[in-house]
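A.B. asks: sequence? don't have it. structure:
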């Protein structure tokens, strides 16, 4: 038998779980769509690469590092005016997705850059020597070679966003974190707090397991 406190919040727990999936899903999609080309840009404009550009590298790198250096809870509050403009609200999972996306983009971009740096420079030099265009090198050499590491990066980013989403609950962002604050912390109910922690741990484990399987499946080395 489940404890009475768990039974009482079960409908709220189901809704909170779906809200967490919703805001993490949206922010992860945006982080990948914007962070992937940003990571490629950070790599290809580095010294000695085929799109070397010190100015672009410095500017993009500075912006990425600046956003990453801001603690998420501060970023969450600082972006409330932008969140209001984009979503029309400052609470709820949709509003929380704005801050999560902004935090996820530079995080994933650095992961992509690191993954690309692991590629053998000889492969890139060979592509340049045969006259391949920058787009062809990116599309046919860099991304296929780095695919397993990028998929692992998506997994790491998703797990980080889950942790951030729980933090968003402190200002009414919805999701499991919000439930833990309202029912676990404010009501001093350790059973509810423990349950929400277990739910988040299980979600992280499933994502990590799925990401590992997918990364191994696409790794042809």
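C.D. replies: Thanks, I have it. Bear in mind that the values here come from a model prediction, so they are computed numbers and not experimental data. Numbering: from 1, shown residues only.
A.B. asks: only C-alpha atoms for contact and neighbour calcs from this point on.
C.D. replies: OK.
A.B. asks: Give me the three-state assignment for the residue sitting nearest the centre point of the chain.
C.D. replies: Using C-alpha atoms, centre = their mean, the residue of the chain that lies closest to the mean C-alpha position is residue 157, 3.4 Å off. Secondary structure state of residue 157, per DSSP: H, G, I helix; E, B strand; the rest coil, is helix.
A.B. asks: now swap in the one 3 residues further on and tell me
C.D. replies: The assignment at residue 160 comes out as helix when based on three-state DSSP.
A.B. asks: about what we covered before: could you check how many residues crowd around the residue nearest to the residue nearest to the centre of the chain when sequence neighbours are not counted?
C.D. replies: Leaving aside its sequence neighbours, residue 157 sits nearest to residue 108 (C-alpha to C-alpha, 6 or more residues apart in numbering; 6.2 Å). Residue 108 is flanked by 27 other residues according to other C-alpha atoms under 10 Å.
A.B. asks: In addition, the following structure is provided for comparison:
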């Protein structure tokens, strides 16, 4: 307990750094990944914006990013992080590879969620003269809101795992604290506390996501 109490200020700082990474990374991934996922869906549908070429190219790029192990992606994205934020270390720099991985991951989750919307619902909206933006925002996103919430929950949990791994390259956060004290200094109690904290946080996120998804599921 003495080790844990003495490290409380650093633990609080690590939690805040992890929070910054989650907020910045999730915001970027949700916005850009959501848009890409919607277009991947539209490019796949015959009666909407079907374009096999764009779907193949963009979908291929998404698959390439998703195939990278995150540790390798963090290293490879170092030069880009330096250009964007001026450094390759720290929680802000870590959001660059986090965002790249999250955008690709969430794009696929959005596409899969939209594919669950019955074709009949879309055809009914088209028969009533609904425009494409109306179909996207009033039909697709509305009907797919429950799986979209579950997808966002999965993304958040994955982000928490990725942010912990960011400690390997000095990204800060809880993962960095666990590595510096729990691994390099053999302070097992610090490692246990951080792992238990991450497990608890994941359980809370999943419970909240499941609850909201059930409330929004009208099927």
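C.D. replies: Looks like it came in fine. What you are looking at is a predicted structure, and each value in this text was computed from that prediction instead of being measured.
A.B. asks: what residue of the second structure takes the place of the residue nearest to the centre of the first structure?
C.D. replies: The equivalent of residue 157 of the first structure in the second structure is residue 155 (alignment by TM-score structural alignment).
A.B. asks: One more: residue 175 of the first structure?
C.D. replies: Using TM-score structural alignment, residue 175 of the first structure pairs with residue 173 in the second structure.
A.B. asks: ok, which stretches of the second structure are strands?
C.D. replies: With DSSP state E as the definition, the second structure shows no strands.
A.B. asks: in the superposed pair, what's the mean gap between the longest helix along it and the first structure?
C.D. replies: The residue-count maximum for a helix in the second structure (DSSP state H) belongs to helix 188-216. For helix 188-216 of the second structure, the mean deviation from the first structure after alignment is 1.2 Å (mean C-alpha distance after the TM-score superposition for the first structure).
A.B. asks: about what we covered before: would you agree the match of residue 175 of the first structure is in contact with residue 12?
C.D. replies: No: applying C-alpha atoms under 8 Å as the test, residue 173 of the second structure and residue 12 come out as separate, 9.4 Å apart.
A.B. asks: neighbour-wise, which of the two wins?
C.D. replies: Higher neighbour count among residue 173 of the second structure and residue 12: residue 173, with 28 against 13, using other C-alpha under 10 Å.
A.B. asks: Distance check, that one against residue 164 of the second structure.
C.D. replies: 7 Å (C-alpha to C-alpha, to the nearest Å).
A.B. asks: Does the match of residue 157 of the first structure touch residue 103 like I think?
C.D. replies: No: taking contacts as C-alpha under 8 Å, residue 155 of the second structure lies outside contact range of residue 103: 9.6 Å.
A.B. asks: aligned partner of residue 65 of the first structure in the second structure?
C.D. replies: Aligned partner of residue 65 of the first structure by TM-score structural alignment: residue 63.
A.B. asks: Now that match. Nearest residue, chain neighbours left out?
C.D. replies: That would be residue 104: by C-alpha to C-alpha, 6+ apart, it lies 7.4 Å from residue 63 of the second structure.
A.B. asks: which residue in the first structure lines up with that neighbour?
C.D. replies: Residue 104 of the second structure maps onto residue 106 in the first structure, by TM-score structural alignment.
A.B. asks: list the contacts for that match?
C.D. replies: Residue 106 of the first structure sits next to 31, 35, 64, 65, 67, 68 when contact means C-alpha atoms under 8 Å, 6 or more residues apart in numbering.
A.B. asks: mind running it again at 7 Å?
C.D. replies: The contact partners of residue 106 of the first structure, by C-alpha atoms under 7 Å, 6 or more residues apart in numbering, come to 35, 64, 67, 68.
A.B. asks: Pull up the gap between it and residue 78 of the first structure, please.
C.D. replies: Using C-alpha to C-alpha, we find residue 106 of the first structure at a distance of 17 Å from residue 78 of the first structure.
A.B. asks: How about residue 46 of the first structure?
C.D. replies: For residue 46 of the first structure, the distance to residue 78 of the first structure equals 31 Å [C-alpha to C-alpha].
A.B. asks: Count the neighbours of the match of residue 65 of the first structure for me.
C.D. replies: 14.
A.B. asks: Residue 14 of the second structure too?
C.D. replies: With neighbours defined by other C-alpha under 10 Å, the count for residue 14 of the second structure comes to 20.
A.B. asks: same check, this time on residue 164 of the second structure
C.D. replies: So residue 164 of the second structure, with other C-alpha under 10 Å, has 23 neighbours.
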